[in-house]
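Asker: Output the structure for:
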Amino acid sequence: MNKDPKQIANKRAQELKDSIQDYLDVQENIVTGEKIKGELARRKERILELLNGDEQDWKDWKWQLQNRINDVNTLAKILNLSEEEKKEIEYVGENYRWAVSPYYASIMDPVDPECPIRKQSIPIAHEIKDEIGKSDPMAEEYTNPSGNITRRYPDRLIINVTNQCAMYCRHCQRKRNIGEVDKQTPRHLLEESIEYVKNHPEIRDVLLTGGDAFMLSDDTIDWLLTELDKIPHVEIKRMGSRTPVTLPQRITQNLCDILSRHLPVYVNTHFNHPKELTEEAKNATKKLAKAGVGIGNQSVLLNTINNDPHVMKKLCHELLTAMVRPYYIFHAKCVKGTSHFITRVEEGLEILEKMRGYTSGISIPTYIINAPDGHGKTPMLPEYLVSQGKDTIKIRTWENKIFEYPNIAPKQKE
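Answerer: Model (predicted):
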């Protein structure tokens, strides 16, 4: 008896829909920047009133920087803080710097201490009490051959251009470098770094980061990219910046024009939660894309913030609507004062299991553990190769179905 292909196809289509029903059931309850657009506008007005600013000020990235919130009394006028929270913030602030741009403060839920934006931004006492980890788990002091370089790989390196950021993430791997004063890397160290690149023809890829590379002036960014463009063996330039997330006003037309003159340029940014994909953030990333800049996102897997398969999937979907390619999920590094953010590796693998096959491949980042002491990024992957025979292998599909697959290369004609 012949089977009806349409009937088989429709049955399979229903099976496929059923396989993501758990996500479909919860996705509308996952908070995104777009969903709280009206609420964000009201918070913005309250913050502008508090800081004596107007709409033009809000759009000015330099005004945003000059008005970063870095004292408890001002923060308490934006967020409902308990007396205990205020004391903790002041206590931690004596050792670790904190600051939040007015824009990023507007994304925080003023009444919910579990808000994922607040958790990334506002200090808690654990940062001081935590004895786990190292201040420099990547051993970066041993990977600086010249200037202000970090080199861990054969054909690429980092030039650390500043210690400044628009806000200071509580999970930052370089908390030790922040200090109390914003410092751009001195010109002579930048020149020394560029000279090192010139003298090492194996270097084809240079990443400018810090801190945040977009905290440099437009003129300095233009100068750095121009100098790198003069080096024949440098094929691509990358810039590490969280400003599309925390200070999207920094992505000005002038900055985009500069970047477009120095293509190929790639920006690595750092969205951790769908709530960060606001209209302003998406406008910023789309401006970069329109300028010809490739954009990749490097999330960090953070306990109680995004260590949920549905939240991470929603984040990756939102990123793609903003012209940003999900690139990496980093397992949180064991930085002293940040152990409350660290998850088990199995949680990252579970996220990948719930994405591979269940959403488009372009949505799926690579899960990475940074090997200790700067020994490089190591991908963590679910096991899809079950066994190997002489001429066959057994594979496991995303639906946990096992298949035998031929492993014989066709003979070539002589």
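
Asker: use CA for all of it now, contacts and neighbours both
Answerer: Noted.

Asker: Quick check, central residue of the protein?
Answerer: Centroid check for the chain by Cα atoms, centre = their mean gives residue 270 as the closest residue, at 1.9 Å.

Asker: contacts for stretch 256-267?
Answerer: 218, 222, 225-226, 229, 235-241, 287-288, 291-296 (Cα atoms under 8 Å, 6 or more residues apart in numbering).

Asker: Let's see this one next, to set against the first:
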Amino acid sequence: MAEVKRITNFDNYTMIPEPDKEQLRKIQDKFSYRLNDYYVNLIQWEDPKDPIRKLLVTPSEILSEYGMMDAKGYSLEQAPGCMVIYRTTALLSITEDCGAETLPGLKYIAANTEINSVIITGADSFRPATERLHQLLSRLRDMKHVHVIRLRTKMTSFNPKRISEDMELLYTLHDFSTPEQRIYISNHVNHPRELTTDAIRAFRALHDAGVILNNQTPILKGVNDDPVVLAELLDKLSGAGVTPYDFFVNRQVKGNHEFVLPLEEVYQIVEEAKYRTVGSGKGVRLSINHRSGKMEIMAINQGKAYLKYYRSRNDQEGILILDCPPGATELDELQNDELARRKLQRNAATEPLASENSDSETSSEIGVL
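Answerer: The predicted structure is shown next:
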């Protein structure tokens, strides 16, 4: 099979417009794993509105692609590279080297036995060398209180052969994903055109390795804000054995205004997509993230939004009913009901989680399940 080649020089790619080349050069250092001939060739460059093009040339820091918990103003880091986001869930940040920088976080998790779920985040989980990933998984599996390990990856979209053709990686996953304690892999496929033959082959290889696969997708204006497109995505994911875990509202941050949609419109798009799909796609949730936790948007009807916590900082439960004015794009714009407002503030209180003692700037690429 042809090897996927990383692009370091765009001069020979005459089909790429010059303005796009300039943008790609800007993101080349930070997001080099995206820039390969496989993904570039998925794009119809003659179409200025091509959704894959828009995903590639937009810097990820202005796309909150993974529905992070809004941690602005909160101290979440308990050890370098380790954040406890909920009482029993920790994020462990890795880099491409995935070496000594994870040791403080691993020590913290080992010492705090109430943590039973670890999400490996930071760099793409499949960017570090397989040997490094093996060492990390081995350390976590030695901690008997850690029952769930979750990896997150874009490689099934950007470079699926990194998975399907690396037998050492697949053997590693097979060794540590046991019938009693499976490894979960959260994929981030945003458009059905990313589900190529190579991507399906990568999913099949992961299935054979014994991991559990799901998918999280942000609703992005100009990319996938079409119920027909989303229904096709749901059908293809289900057909490939990947559970559509959730769609989520793209958080508004500086520079991403063109991708943001009103909450009511997002809800209507998702509901129509679910109506059109079959199989496991009908169970997909629409999620919204807030500094108080993660919620499901159950319905938006007659100016009211009905939401339910399924993860919160203070283990709060229950349903919130909030006014939803036309054009509202985020949760804080819905806090018009006094009782609901107080509940949100209570859940977002800044009491430390575990032994919170340091400041951390949370990446917009953190994926919180």
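
Asker: TM-score of the superposed pair?
Answerer: Scored against TM-score structural alignment, normalised by the length of the second structure, the superposed chains reach a TM-score of 0.71; 289 aligned residues with a Cα RMSD of 2.9 Å.

Asker: List the residues that contact residue 283 of the first structure.
Answerer: Residues counted as contacts of residue 283 of the first structure (Cα under 8 Å, 6+ apart) are residue 322.

Asker: what helix or strand is the residue opposite it in the second structure once aligned on?
Answerer: Mapped onto the second structure by TM-score structural alignment, residue 283 of the first structure lines up with residue 201. Using DSSP states H and E, residue 201 of the second structure sits within helix 197-208.

Asker: How far away from the center of its chain is that helix?
Answerer: Distance of helix 197-208 of the second structure from its chain centroid, counting by Cα atoms, centre = their mean, to the nearest Å, is 19 Å.

Asker: Comparing it with the first structure, how large is the average distance?
Answerer: In this overlay with the first structure, the average offset of helix 197-208 of the second structure from its partner residues is 0.5 Å by mean Cα distance after the TM-score superposition for the first structure.

Asker: Show me what counts as buried in that helix.
Answerer: 198-203, 205-207 (16 or more other Cα atoms under 10 Å).

Asker: returning to what we had before: kindly supply the PyMOL command isolating those of the contacts of stretch 256-267 of the first structure that are buried.
Answerer: For the buried members of the contacts of stretch 256-267 of the first structure, the matching PyMOL selection, counting by 16+ other Cα under 10 Å, is:
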select buried, resi 222+225+229+236+237+238+239+240+241+287+288+291+292+293+294+295+296
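
Asker: rewinding a little: in the first structure, what range does the next helix or strand after the helix holding residue 201 of the second structure match?
Answerer: Sequence-wise, the next helix or strand downstream of helix 197-208 of the second structure (DSSP H and E) is strand 212-219. Per TM-score structural alignment, the counterpart of strand 212-219 of the second structure in the first structure is residues 294-301.

Asker: For the stretch 201-350 of the second structure, which segments are assigned as strands?
Answerer: 212-219, 243-249, 285-290, 293-301, 304-312, 319-323 (DSSP state E, counting those that start in this stretch).

Asker: Now distance to residue 120 of the second structure too, for the ones you listed, in JSON lines please.
Answerer: Converted to JSON lines, the strands of the stretch 201-350 of the second structure look like this (distance: least, Cα to Cα, whole Å):
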{"stretch": "strand 212-219", "distance to residue 120 of the second structure": "15"}
{"stretch": "strand 243-249", "distance to residue 120 of the second structure": "17"}
{"stretch": "strand 285-290", "distance to residue 120 of the second structure": "19"}
{"stretch": "strand 293-301", "distance to residue 120 of the second structure": "18"}
{"stretch": "strand 304-312", "distance to residue 120 of the second structure": "18"}
{"stretch": "strand 319-323", "distance to residue 120 of the second structure": "30"}
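
Asker: Map residue 260 of the second structure across to the first structure for me.
Answerer: Match for residue 260 of the second structure (TM-score structural alignment): residue 342.

Asker: ok, its match - how many residues close by?
Answerer: Residue 342 of the first structure: 19 surrounding residues under other Cα atoms under 10 Å.

Asker: That one and residue 305 touch, don't they?
Answerer: No. With contacts counted by Cα atoms under 8 Å, residue 342 of the first structure stays clear of residue 305, the gap being 10.7 Å.

Asker: Show me what residue 233 of the first structure lines up with in the second structure.
Answerer: Match for residue 233 of the first structure (TM-score structural alignment): residue 145.

Asker: and its match, what does it touch?
Answerer: Contacts of residue 145 of the second structure by Cα under 8 Å, 6+ apart are 113-116.
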